[in-house]
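Colleague: Sequence plus predicted model, see below.
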Amino acid sequence: MSRSALVVRGGWEGHQPVEATELFLPFLRDSGFDVRVESSNEVYADAAAMAQTDLIVQSVTMSEISREALDGLRTAVEAGCGLAGWHGGIADSYRGSSDYLQLVGGQFATHPGKEPSLRVGDSTDNYLGYTIELTDLGRTHEITAGLEDFALETEQYWVLHDDLNDVLATTTHPPQPYHPWHRPVTSPAVWTRSWGSGRVFVCTAGHSVDVLADDNVRTIIERGMLWAARS
């Protein structure tokens, strides 16, 4: 019996929500999901549709969400629907909603930039080389088991978070003379969260299609979606 996946995409175009989600549609279908794609989060307010959904994959950076849609999303996850996403499509969505932030457990705060003299005025100003390091839990969890620490050169998310998250991987922001913090700051890079009968999965890597195509990032996201989905 097939399961149902709902892909909701939109918001800030800089994260290429259409192109990014298109990368994963064949995987979802090959994994036995009937896939529905929506460009508006108002689908969350459709209680009948949400009751039939086993997995939500969200790629909506910033934007807004209505009270009805947010209530529908929270109700669906609490009832057992999985919620999965990457980068700003889940960790920088609906900045004005504290209830959404509570649901996902982490909010983008910043992505530290290069030394000022090296900046050229485009998105690459925030591309840094950094390492995603697996936690002890991450080395045994089904989403990340068998993987090793790996390096990326892209946006490195600084995330505000809470301890309801099960953190599978972290990344550390070193102090720099051109930044105002004075000691290393470690942020979760991959985490899961239980919410009622539902599961939430977040990977902070995924700024662009080439990052999503990285073998480690893609593996983590594909496994994360399967883990989150109602079984």
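Modeller: In hand now; what should we look at?

Colleague: going forward, measure contacts and count neighbours with C-alpha atoms only.
Modeller: Noted.

Colleague: Can you check which strand is longest in the chain?
Modeller: Longest strand in the chain by number of residues (criterion: DSSP state E): strand 185-195.

Colleague: what comes into contact with the longest helix anywhere in the chain?
Modeller: In the chain, assigned by DSSP state H, the helix with the most residues is helix 215-228. Helix 215-228 has contacts (Cα atoms under 8 Å, 6 or more residues apart in numbering) with 24, 27, 55, 57, 81-86, 142-144, 147, 150, 198-203, 205-206, 211-212.

Colleague: buried ones in that helix?
Modeller: For helix 215-228, a neighbour-count test (16 or more other Cα atoms under 10 Å) marks 216-218, 220-222, 224-228 as buried.

Colleague: Most distant residue from the centre of this structure?
Modeller: Residue farthest from the centre of the chain, counting by Cα atoms, centre = their mean, is Ser117 at 31.1 Å.

Colleague: Presented hereafter is structure B, for comparison with structure A:
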Amino acid sequence: MSRKKRALVVRGGWDGHQPVETTDSFLPFLGEHGYDVRVEDETRVYADAEYMAGVDVVVQTNTMNTIATDELWGLINAVRSGTGMAGWHGGIADSYRNSSDYLHLVGGQFVTHPAKAPRDELPGDGTDCFVRYTVDIVPDKADHPIVAGISDFELTTEQYWVLSDEYNDVLATTTIAAPDYHPWHRPVTCPAVWTRLWGQGRVFVSTPGHSLDVVDDPNVRTIIERGILWASR
């Protein structure tokens, strides 16, 4: 008799990314796909090597938080040994800023989300960086199981500018405009959805996912759900 699959949900950090609400919205999906789900509000579980060895996928949303060295290496070693890792937005691409080893694992670091207007014209109501932008599916990756059947789509939310490297398998991109009130001089195309192989494990990242309304977008939710399954052991 095969054992039941295990999913570990680790959430926390900045409340503005709604780590509880967004991860809760994926719990039924995990249950329907046969996962025994454990939810943690701290990263200490990553240091439990025996437990982590049996985790099939980590779903993390933990923005701007810190992590102890033994916890970080517990996570890295688990992924290298076959545990999958999946996440969205700042919960995976803006976690543990003090750790280059974490950045090396996930393959991308948030650096900004451009404002929608000059500073003196912004409303200051939490939507300053909500812009209308397009997520472009990479044509050569259109048959990848995470994005298959999904066409380019638009969102109005934070558009992530991420620093990344060519080891990522980029499935979708987004192009950041260069209005004259920003200091860069030309549009910049960044990864929006990517995967990364790390040892025996798989990593999945979606930069869309600022809040519950964004992950509820049908395209975003489909991509994240498929990404979790793809990353899983």
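Modeller: Cool, got the structure. Keep in mind the model is a prediction, meaning the values are calculated, not measured.

Colleague: re the thing from before, sitting in helices, which of the contacts of helix 215-228 of structure 1 do you find?
Modeller: Going by DSSP H, the helices hold 27, 211-212 from those.

Colleague: Among those, which one has the most neighbours?
Modeller: Leu212 (22 neighbours; other Cα atoms under 10 Å).

Colleague: Would you check that that one makes contact with Cys203?
Modeller: No. Using Cα atoms under 8 Å, Leu212 of structure 1 is not in contact with Cys203, being 10.3 Å away.

Colleague: Quick check: closest non-adjacent residue to the most centrally placed residue in structure 2.
Modeller: With the centre of structure 2 defined as its mean C-alpha position, the nearest residue by Cα atoms, centre = their mean is Trp88, 2.3 Å away. Spatial nearest neighbour of Trp88 of structure 2, excluding adjacent residues (Cα to Cα, 6 or more residues apart in numbering): Ser206 at 4.6 Å.

Colleague: try Gly10 of structure 1
Modeller: Counting by Cα to Cα, 6+ apart, the residue nearest Gly10 of structure 1 is Val60, at 4.7 Å.

Colleague: what about the one you found, which SS state?
Modeller: strand (DSSP: H, G, I helix; E, B strand; the rest coil).

Colleague: And it, what's its match in structure 2?
Modeller: Under the alignment by TM-score structural alignment, Val60 of structure 1 pairs with Asn62 in structure 2.

Colleague: Surely that match is in contact with Pro19?
Modeller: Yes. Counting by Cα under 8 Å, Pro19 is a contact partner of Asn62 of structure 2 at 7.0 Å.

Colleague: Give me the common contacts of the two.
Modeller: With Cα under 8 Å, 6+ apart, Asn62 of structure 2 and Pro19 have common neighbours 11-13, 91.

Colleague: residues in contact with Gln58 of structure 1?
Modeller: Gln58 of structure 1 neighbours (Cα under 8 Å, 6+ apart): 7-9, 83-85, 89-90.

Colleague: mind putting those in TSV, distance to Ala51 of structure 1 and neighbour count included?
Modeller: Shown next, in TSV, are the contacts of Gln58 of structure 1 (distance: Cα to Cα, whole Å; neighbours: other Cα atoms under 10 Å):
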residue	distance to Ala51 of structure 1	neighbour count
Val7	15	24
Val8	16	23
Arg9	20	24
Leu83	13	33
Ala84	17	27
Gly85	20	25
Gly89	22	31
Ile90	21	27
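
Colleague: what two of the residues you listed are the furthest from one another?
Modeller: Arg9 and Leu83 (13.2 Å; Cα to Cα).

Colleague: what sits against Ala91 of structure 1?
Modeller: 61, 104, 106-108, 202, 204.

Colleague: Map it across to structure 2 for me.
Modeller: Taking TM-score structural alignment for the superposition, Ala91 of structure 1 sits opposite Ala93 in structure 2.

Colleague: before we move on, back to that, now flag whichever of the shared contacts of Asn62 and Pro19 of structure 2 is closest to Gly74 of structure 2.
Modeller: Arg11 (16.4 Å).

Colleague: So the closest one lies in a helix, does it not?
Modeller: No. Applying three-state DSSP, one finds Arg11 of structure 2 to be strand, outside a helix.

Colleague: Now distance to Gly121 of structure 1 too, for the buried residues of helix 215-228 of structure 1, in CSV please.
Modeller: Output for the buried residues of helix 215-228 of structure 1, formatted as CSV (distance: Cα to Cα, whole Å):
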residue, distance to Gly121 of structure 1
Asn216, 29
Val217, 27
Arg218, 29
Ile220, 31
Ile221, 30
Glu222, 33
Gly224, 34
Met225, 35
Leu226, 38
Trp227, 39
Ala228, 38
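
Colleague: show me where structure 1 has strands.
Modeller: So, for structure 1 - with DSSP E - the strands run 3-11, 33-38, 55-61, 82-86, 106-110, 127-134, 150-155, 158-161, 166-173, 185-195, 198-203.
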